[in-house]
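Undergrad: sequence-free structure coming up:
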C-alpha cells in the first residue's frame, strides 16, 4: 500500500500545475501568442547587430565592382571559398512546417553553438514573424525618444509647413521601406541593409553604411544620456554631469549582459514611451491655465519663426522615421513576406498619427516657450502636482537603462572583433576578457565624453534627422533601387528617384549646416 503524498510533493504538483497553466496562457493564440510576440520582438531587437558582425560578412558580390562583373547576377552572395564559418542559412532549404528548434538542431552539427556569431544567430532564427508581430516591431522601432522634441519642431516650422513636412517624411519613408524589400528580391541571399549596400555598390558601400549606422548609434546613445541627466537635473537641481556619469556606469555594467536579456529588457522601453505620451496628455487636462494646459492653449504660429529654424525643424521631423536599418530584416523575418507592404502602411500611418498628436499636444500646451523636451517643459512649469515630476523622472530613468545598452552593443560587437583579430592570443579566455573589458570601458567613455560636449537634446535630434536619417531612409534606398533596377525602371520612375535623392540631399546638407552654425 502506497503512502499518501507528502506536503512537499503536493506543493510541487501545485507549482507544476500553475506553471503549465501560465504557459498555456502565454501560448494561447497560436502564431500570435504572447510567447511568439516576445520571440519576434527579441529577434527584431537584435537585427542591427547582424550588419556589425564584420567577421561574418560575405566577401564576394555580383554587382558593384569590376572584379565581380563576370559573375552571374543570380549567383550566391556568399564566398564559398572563404574560410568563414558562415553557413548562409538558405531560405530554400528551410521547411516552413518544421519547428524553429528543429532547424537549430539541424544546423547544430555544422556550427559550434558556443561560438556562433551574431549574424549567424540572427539569420538562423529569421522567417518566423506574423504580420501583427512585424507591425508591432516596426512601430516600436520608430516610436522612440525623438517624439519628445517634435513639439519644438512644430514651434520652429509653424502649423502649416510643420504639418506638411512631418507628413512628407512619413510618406517618403514608407515608400523607401517598401523599396528596400524590392531590392532584397534581387538576390535571395541578401538579408540585411548592409547586404543590399554591398550587393549594389561593393564593399566600400557596406563600410559607408556601417559608418553611418555607427554615427547614428553614437548620437542616439548620447541623446539617451542627455535625456536622463536633464530630467533628474530639473527634479533635484544636481548638476547634469553627475547624472551623465551615473547612466554611463549603468551602460558599462549592462554591456556585459547577454544580448537576449538586453532584448527582453528593452521591452520596458516600449512601456515607458507609451506612458510618456499618456502623461503629457493627462498633464494637459489637470492644469486649468496656460502655460502647460489644453484647457487654455498657449499662443502658437501658423508659419515658421525664420529660415534658420525651419531648416532645424527638417531633422527633428525626420528623426522619428530613422529605423530603416532593420526593415530589410523585418521583411526577411516574416512568414508571409507578401504582407510586408500592407504592414508598412500600418506601421508608418500609426507612427505618423502618434507623432503628430504628440507634436500638437506639446505645442498647444506650451506654444512659444516649449523646450527641446516636452517632458522638461512640464517639469519646469509650476501648477502640476509634485508627483508628476517623479513619474516623468522614473520613466526617463527606465528608458535609457532599457534601450541604451542595446544601442551601444553593435559598436561593442565590432570593436571586439577588430581588437580580438589583432590580438596575439585571441584564444586565451583571460586575455579575451581583458580586451572585452577595455573595449566596453573605452566605448562607454566615448559616449560620456561626447555627451559632455554636445548637451542640446534638440540639436542632437535635428542632427540625427538631417545628417543620418535622410541618408538611411531616403538617399541610400533610392540609390540602391536605381542601381539594381536601372534597366527595368521607366524614365519617369528614374526621374522621380533622382529628384528624391536630390531633394533629400539638399535637406540633409542644409539641415546639418543649420545645426552646426545656428
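TA: Thanks, I have the structure now. Keep in mind that this is a model prediction, so the values were computed, not measured.
Undergrad: please make it C-alpha for all contacts and neighbour counts, starting now.
TA: OK.
Undergrad: contacts for stretch 237-254, please.
TA: 225-226, 228-230, 232-233, 400-401, 404-405, 408, 440-441, 444-445, 447-448, 451-452 (C-alpha atoms under 8 Å, 6 or more residues apart in numbering).
Undergrad: how about stretch 358-368?
TA: Outside stretch 358-368, the residues that reach it (C-alpha under 8 Å, 6+ apart) are 147-155, 277, 280-281, 284, 290-294, 296-300, 370, 374, 377.
Undergrad: also this one, for the comparison:
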C-alpha cells in the first residue's frame, strides 16, 4: 500500500520554490521554442515522439557496441544552471554518448533468449522490451507432452534480420524515447499563462479605447479575447494529440510542410525584433519622464551599456529577472486605480472623467486600435510549452479560459480607468500622464515608472534570445553544433572559436539595430500597432486556424468567418499604422 502524498501548503517555501521553478521552466521553453527544432531532426523523420536513432550512430554502435542512447544535454550547454533545475527536456534520449555516461533504470526481468540478428557476437544498442519471439529457457524432462509440443513450436528459430543499411530510414527501427511528463500544476500553469499575456500591450489599452470609442473598443476587446482563447486551445490540441509535436514551429511544419519553416522563422524573428524595439522605446520614454534633462534618444543610446550584457546572460538568470515584469504590471494596475480613486477632480480622476466618445475617432485610428488591442493577446508562441509542461493536460481548456478571463478583466480595468482619467488627450503611454498630472502621490508614481524602466532591461535578453539563436543557425554561427572530428581537433577548435566570435558580433549588432530603429520610429503606439496588426494576427489567429484546416482537411463556417475577418483586420490595421505616421 503506497503512502499518501505529502500536502504542501500554498504559503510554504516549498510551494513558492515550485511556482518559481515552473515559471522559469515556462520562460525557458518559450525562449527555446524553435532552437531545439533548429538543431534536431524534424518530426516528420521520426516514427516515435521526440527521439530517434541516427543511422550513422546506429551503424557505429552495431559495429563496435560503443554507443548507446543517452541524455541530450551536452556538457557544453550555455547555461550550466539549467541542469540543477532538471528541465523536462533533460530526459529526452538521443544517441550522443557512451553507455557508461548514462545509467538505465530498467526493471528486473527473467532471463530470456535474446533475439538473434544473424551476426556472430553482435550486440544491439537499442533498449527495448523483449520481442514476442523470445521465450524463457525450459529444462528438459519437465512439463507435459503438450507443453513440449508447444515449446517446439515456439522455439523455432526466428528469421534472420539483416543489418541496417546506411541508407535505410530511421523509421524502420524502433526508436528509444522517454516522453517527459509535465511538472506544473493547474495553478502554476495559470500563473505562467497570465504572466505571458500581461505584456507591453497593457500600456496601450487606454489609447486603444480613445481610438475606437467605448462601443467598438469594448466589442474588440471581448471578441479578440474569445478568438485568441479559441486558437490557443487549437494549438494545445495539437500538442496533446500528437506527442511528436513540441513547439509552435512543429505545428507549422506538420500543417504546411517543411518548406514553410523559413517563413515561420522569419516571422518569429520579425515579431521578436519588434518587441525588442518597443522595449527600448518604453525604457527611453519612461526615463525621459523621470529625468527630462536629456531626450529619450540619449537614454536609449546609454542603455546599450545595460542591454548588450543581457543578451549573453544564461536563460536561468533571465527567466528570474523577467519576473519583475509581472510585479511591475501588478504595481501599475494598483497605481492607476489608487491615483484615479484618490483624486476627486479632473484631470486624472475616475470620479470626474474627462471627455470621451462612444463612437470611433476616425477610420485610420480605428485600424490602429486593431493592433493595440490584439497586442495584449500575443502569447501563443508559449502555448505549446505551457501545454507540455502541465501535469494534467486535460485541464488546459479550463486553465486557459480562466487565464483569458483574468487578463481580459485587467485589460478592461486599465483601459476604462485610463480613458476616463485622461480622455481623448491620453498619451501613447499613459504612464507618462500619471507622472505629469499634479495631485498624485509622487513617490508611488515614481516607483511605478522605475519599474517600467527596469522591466524592458530584464525582458530584452529573454526576448532576443530565440531571435539570436535562429540567426546564428542560419548564418552557421551556432557554437554548439556537434562536430565529428576524426583527428582534426585543432581545426574544429578554430571553427568553434570563429563561431563564438561571430555569435558575439551578431548579438551586439542586433542590439544596436533595435536601438537604431527605436530612434528612427520613436512612437510606442506604432510599434505596438505593428506588433498586434501584423504579427499577432498571423501567429494567434490566422496561423492556428489555417493549421487546423490544413491538418483536418475540413472546416466550419466559424473557421472561415474568423479567418476572413482576421485577414481583413490584419491588412487594415497594418496599413493604418503606416498611414498615420
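TA: On my side now, so go ahead. No experiment lies behind these values; they were computed from the predicted model shown.
Undergrad: need the TM-score from the superposition.
TA: Superposed pair, TM-score by TM-score structural alignment, normalised by the length of the first structure: 0.82. Supporting alignment: 462 aligned residues with a C-alpha RMSD of 3.2 Å.
Undergrad: average offset of the top helix by length along the first structure relative to the second structure?
TA: If you go by DSSP state H, the first structure has its longest helix at helix 386-422. Following the fit onto the second structure, the mean deviation recorded for helix 386-422 of the first structure is 2.3 Å by mean C-alpha distance after the TM-score superposition for the first structure.
Undergrad: what about residue 223 of the second structure, neighbour count?
TA: Using other C-alpha atoms under 10 Å, residue 223 of the second structure has 13 other residues around it.
Undergrad: host element of it?
TA: Taking DSSP states H and E as the criterion, residue 223 of the second structure maps to helix 205-241.
Undergrad: buried stuff in that helix?
TA: For helix 205-241 of the second structure, a neighbour-count test (16 or more other C-alpha atoms under 10 Å) marks 205-214, 216-218, 220-221, 224-226, 228-240 as buried.
Undergrad: ok, now stretch 267-276 of the second structure?
TA: Quick answer for stretch 267-276 of the second structure (16+ other C-alpha under 10 Å): 267-269, 271-276.
Undergrad: turn those into TSV, including secondary structure.
TA: Shown next, in TSV, are these (DSSP: H, G, I helix; E, B strand; the rest coil):
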residue	secondary structure
267	helix
268	helix
269	helix
271	helix
272	helix
273	helix
274	helix
275	helix
276	helix
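Undergrad: residue 462 of the second structure maps to what in the first structure?
TA: For residue 462 of the second structure, the aligned position in the first structure is residue 406, judged by TM-score structural alignment.
Undergrad: spit out the contact partners of the closest residue in space to its match that isn't next to it in sequence.
TA: Nearest non-adjacent residue to residue 406 of the first structure, counting by C-alpha to C-alpha, 6 or more residues apart in numbering: residue 262, 6.3 Å away. Contacts for residue 262 of the first structure (C-alpha under 8 Å, 6+ apart) come out as 402, 405-406.
Undergrad: show me what residue 262 of the first structure aligns to in the second structure.
TA: By TM-score structural alignment, residue 262 of the first structure lines up with residue 318.
Undergrad: element containing its match?
TA: helix 315-321.
Undergrad: run the chain-centre distance for the helix or strand just after that helix.
TA: For helix 315-321 of the second structure, the following helix or strand on the C-terminal side (DSSP H and E) is helix 323-342. Helix 323-342 of the second structure sits 26 Å away from the centroid of its parent chain (C-alpha atoms, centre = their mean, to the nearest Å).
Undergrad: if we can go back for a sec, and the gap between the match of residue 262 of the first structure and residue 385 of the second structure?
TA: Look at residue 318 of the second structure and residue 385 of the second structure: by C-alpha to C-alpha, to the nearest Å, they are 17 Å apart.
Undergrad: before we move on, what about residue 340 of the second structure?
TA: Counting by C-alpha to C-alpha, the gap from residue 340 of the second structure to residue 385 of the second structure is 38 Å.
Undergrad: can you show me the strands along the first structure?
TA: Counting by DSSP state E, the first structure forms no strands at all.
Undergrad: count the neighbours of residue 558 of the second structure for me.
TA: 9.
Undergrad: in the first structure, what residue corresponds to it?
TA: In the first structure, the residue paired with residue 558 of the second structure is residue 496, using TM-score structural alignment.
Undergrad: before we move on, the earlier item: and which of the contacts of residue 262 of the first structure is nearest residue 395 of the first structure?
TA: residue 402 (10.4 Å; C-alpha to C-alpha).
Undergrad: which residues touch the closest one?
TA: Here residue 402 of the first structure is in contact with 262, 265-269 (criterion: C-alpha under 8 Å, 6+ apart).
Undergrad: returning to that earlier point: for the match of residue 462 of the second structure, which residues are in contact?
TA: 45, 259, 262-263, 266.
Undergrad: pull the most distant pair out of those.
TA: Largest pairwise distance in the contacts of residue 406 of the first structure, by C-alpha to C-alpha, is 10.5 Å, between 259 and 266.
Undergrad: who's more crowded, the two?
TA: Of the pair residue 259 of the first structure and residue 266, residue 266 is the one with more neighbours under other C-alpha under 10 Å, namely 25 against 19.
Undergrad: does the more buried one touch residue 407 like I think?
TA: No. Using C-alpha atoms under 8 Å, residue 266 of the first structure is not in contact with residue 407, being 10.0 Å away.
Undergrad: overlap in contacts, those two.
TA: Overlap between the contact sets of residue 266 of the first structure and residue 407, as judged by C-alpha under 8 Å, 6+ apart, is nil.
Undergrad: map residue 426 of the second structure across to the first structure for me.
TA: Using TM-score structural alignment, residue 426 of the second structure pairs with residue 370 in the first structure.
Undergrad: make that residue 271 of the second structure, sorry
TA: Checking TM-score structural alignment: residue 271 of the second structure goes with residue 216.
Undergrad: repeat that for residue 356 of the second structure.
TA: Match for residue 356 of the second structure (TM-score structural alignment): residue 300.
Undergrad: what does residue 543 of the second structure give?
TA: Match for residue 543 of the second structure (TM-score structural alignment): residue 476.
Undergrad: what's the burial count for its match?
TA: Neighbours around residue 476 of the first structure, by other C-alpha under 10 Å: 21.
Undergrad: same question for the one 10 residues further on.
TA: Using other C-alpha under 10 Å as the criterion, residue 486 of the first structure is surrounded by 13 other residues.
Undergrad: again, but for residue 494 of the second structure
TA: Residues near residue 494 of the second structure, counting by other C-alpha under 10 Å: 11.
Undergrad: how about residue 417 of the second structure?
TA: Residue 417 of the second structure has 23 nearby residues by other C-alpha under 10 Å.
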